[in-house]
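Visitor: 3D, please:
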Amino acid sequence: MTPLNDNNGLEVPFYHSKLGTEWQRQELLKRFTGESRPKLDHIICTNAFGMGLDVPDVRLVIHWQQPSSVEDYLQEFGRAGRDGAQSVAVIFKEEVRGGGRDVGLLRYMAEKTSFRAATDESSARRILAHRTQQIADLRNLLEGDGCYRDRLVSYFEGPKAGGRQGLGRAILNAVFSARPSTRRFRYCCDHCAAMSPRLESLPEHVTAVFGKHR
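Guide: Have a look, this model is predicted:
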């Protein structure tokens, strides 16, 4: 594989497990983290890229295909915005009934790895059923209605409990709770942006990533 280049000097190299030598792979990592020059601001990579790295100022993560589970997707797009500044995660998904080629490929890989990992057919089928459900869970999450952030939180924490907390509990929580305050950003998700015209545009420091090399 060769790097993706454009006429404006934008270099976007590929990072994968079979890329060159170990030194070349490490050098590419160092360029992305700013330890080597010339520094890289964009990279195309597999989902294993970034494991163990702490790059706080990643502003944009793009998924060309659907990951295999909600947990994987959260871990992968969570590499953006670790410094607390607003960042953006974009995922391209096929608008095809049943999931299309991407989901079909994920199911195929799940079947292959499940039967390799298990010692008997019964165990393999249980593993496969679990992995197939994980693929469906993420597909349903991406295609659901309402605020994406709320749906993601509900997936891990369950539905919000109804009813208001009493005044006394509210005061105790405000005084003694060590929970950090949640930062609010102007842009939440596509659904929330569509609800208000003033939220339709992304933050300027994020759109700069797209427009920088135009």
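Visitor: CA only for contacts and neighbour counts going forward, please
Guide: Will do.
Visitor: quick one, helices of the protein?
Guide: 22-33, 70-77, 100-117, 121-143, 148-157, 167-176, 190-195, 204-211 (DSSP state H).
Visitor: relative to helix 121-143, how tilted is the second one?
Guide: Okay, so that is helix 70-77. With axes from the mean of the first three to the mean of the last three CA atoms, to 10 degrees as the basis, helix 70-77 and helix 121-143 are set at 60 degrees to each other.
Visitor: so which bits of helix 70-77 are buried?
Guide: The neighbour-count check on helix 70-77 (16 or more other CA atoms under 10 Å) flags 70, 73, 76-77 as buried.
Visitor: nearest residue to residue 152 other than its sequence neighbours?
Guide: residue 141 (7.3 Å; CA to CA, 6 or more residues apart in numbering).
Visitor: ok, the one you found - contacts?
Guide: Residue 141 sits next to 148, 151-152 when contact means CA atoms under 8 Å, 6 or more residues apart in numbering.
Visitor: the structure of the following sequence is requested for comparison with the preceding one:
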Amino acid sequence: MVAPSPSFPRDQARRILDAGLEAMALEPVSADRRSLLLDYLGQLAQWNRVHNLTAVRDPLEMVSHHLLDSLSLLPWVPGGEVCDIGSGAGLPGLPLAICRPDQTFTLVEPTGKRAAFLRSVVAGLGLSRVRIIQSRSEAYRPAAYPAAVISRAVASLAELDLMTQHLQGPATLCLALKGPRAADEIAAWPRAAELQVTVQNLQVPGLPPRVLVGWQA
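Guide: Next comes the predicted model:
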């Protein structure tokens, strides 16, 4: 595992994380889980200097843009296996998995350098219930439907639905983090009228308004 940069501003990042979690009033996140979140962030900041895993370069901005944004899903993620489609640098799946250590998370990511990063972080943090699948989402065919399919900044809602229909069982909940144009995407989504689509407004400190779109087949 790549060693965290000695310049990583961990104390400042911890203060931003603590304040954000308090403002969002999420389910309790213990001190050891918060430390693991910062360990993950330190690795992401270090790898990002070489491998360009995320467009956000400032580690302190990563707290709001990546950790808090991902954790805003916590109240809506059900129990059971969660499948993170197009996980990229592990978002939103890894922060959620860190906070839900007794739950199984599968991170599906087609790009080799990102999958390598995910494997390194999962091994280094001892996340035994996180699986990394290097594959396009359309090619990933699990033996059973997941309890939830989650996604962040991967594709439009119509495209995401098409990419994941083979993963959507009768009890599978799909959750997609979106920006303020979610209404336009829903309007352009042909299958939306057939689904139970819900829209939840999210308030993430340091970010413009966010929306969580959920649906079940």
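Visitor: quick one: TM-score?
Guide: Remark: TM-score between the superposed chains equals 0.30 [TM-score structural alignment, normalised by the length of the first structure]; 99 aligned residues with a CA RMSD of 5.1 Å.
Visitor: rewinding a little: switch the helices of the first structure over to a markdown table; also include distance to residue 45 of the first structure.
Guide: A markdown table is the format used below for the helices of the first structure (distance: least, CA to CA, whole Å):
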| stretch | distance to residue 45 of the first structure |
| --- | --- |
| helix 22-33 | 11 |
| helix 70-77 | 11 |
| helix 100-117 | 17 |
| helix 121-143 | 21 |
| helix 148-157 | 24 |
| helix 167-176 | 43 |
| helix 190-195 | 25 |
| helix 204-211 | 18 |
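Visitor: out of these, which comes closest to residue 15 of the first structure?
Guide: Of all those, helix 22-33 sits nearest to residue 15 of the first structure, with 7.3 Å by CA to CA.
Visitor: and the closest one, what does it pack against?
Guide: Contacting helix 22-33 of the first structure under the criterion 3 or more CA pairs under 8 Å, 6 or more residues apart in numbering; DSSP states H and E is no other helix or strand.
Visitor: can you list the buried residues in it?
Guide: 28-30, 32-33.
Visitor: is residue 106 of the second structure in contact with residue 122, as I believe?
Guide: No. Using CA atoms under 8 Å as the test, residue 106 of the second structure is too far from residue 122 to be in contact (11.3 Å).
Visitor: joint contacts of the two?
Guide: residue 130.
Visitor: count the residues that sit near residue 127 of the first structure.
Guide: Residue 127 of the first structure has 19 neighbours, counted by other CA atoms under 10 Å.
Visitor: what does the one 3 residues further on give?
Guide: Close neighbours of residue 130 of the first structure, defined as other CA under 10 Å, add up to 14.
Visitor: how close does it sit to residue 63 of the first structure?
Guide: Remark: distance between residue 130 of the first structure and residue 63 of the first structure (CA to CA, to the nearest Å) = 23 Å.
Visitor: can I get the contacts of residue 141 of the first structure in TSV with neighbour count and distance to residue 114 of the first structure?
Guide: Shown next, in TSV, are the contacts of residue 141 of the first structure (neighbours: other CA atoms under 10 Å; distance: CA to CA, whole Å):
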residue	neighbour count	distance to residue 114 of the first structure
148	18	30
151	17	28
152	16	26
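Visitor: just curious, which of those is nearest to residue 23 of the first structure?
Guide: Set against residue 23 of the first structure, the nearest of the contacts of residue 141 of the first structure by CA to CA is residue 152 (38.4 Å).
Visitor: so the residue lying closest to residue 152 of the second structure once chain neighbours are set aside: helix, strand or coil?
Guide: Leaving aside its sequence neighbours, residue 152 of the second structure sits nearest to residue 177 (CA to CA, 6+ apart; 5.0 Å). The assignment at residue 177 of the second structure comes out as strand when based on DSSP: H, G, I helix; E, B strand; the rest coil.
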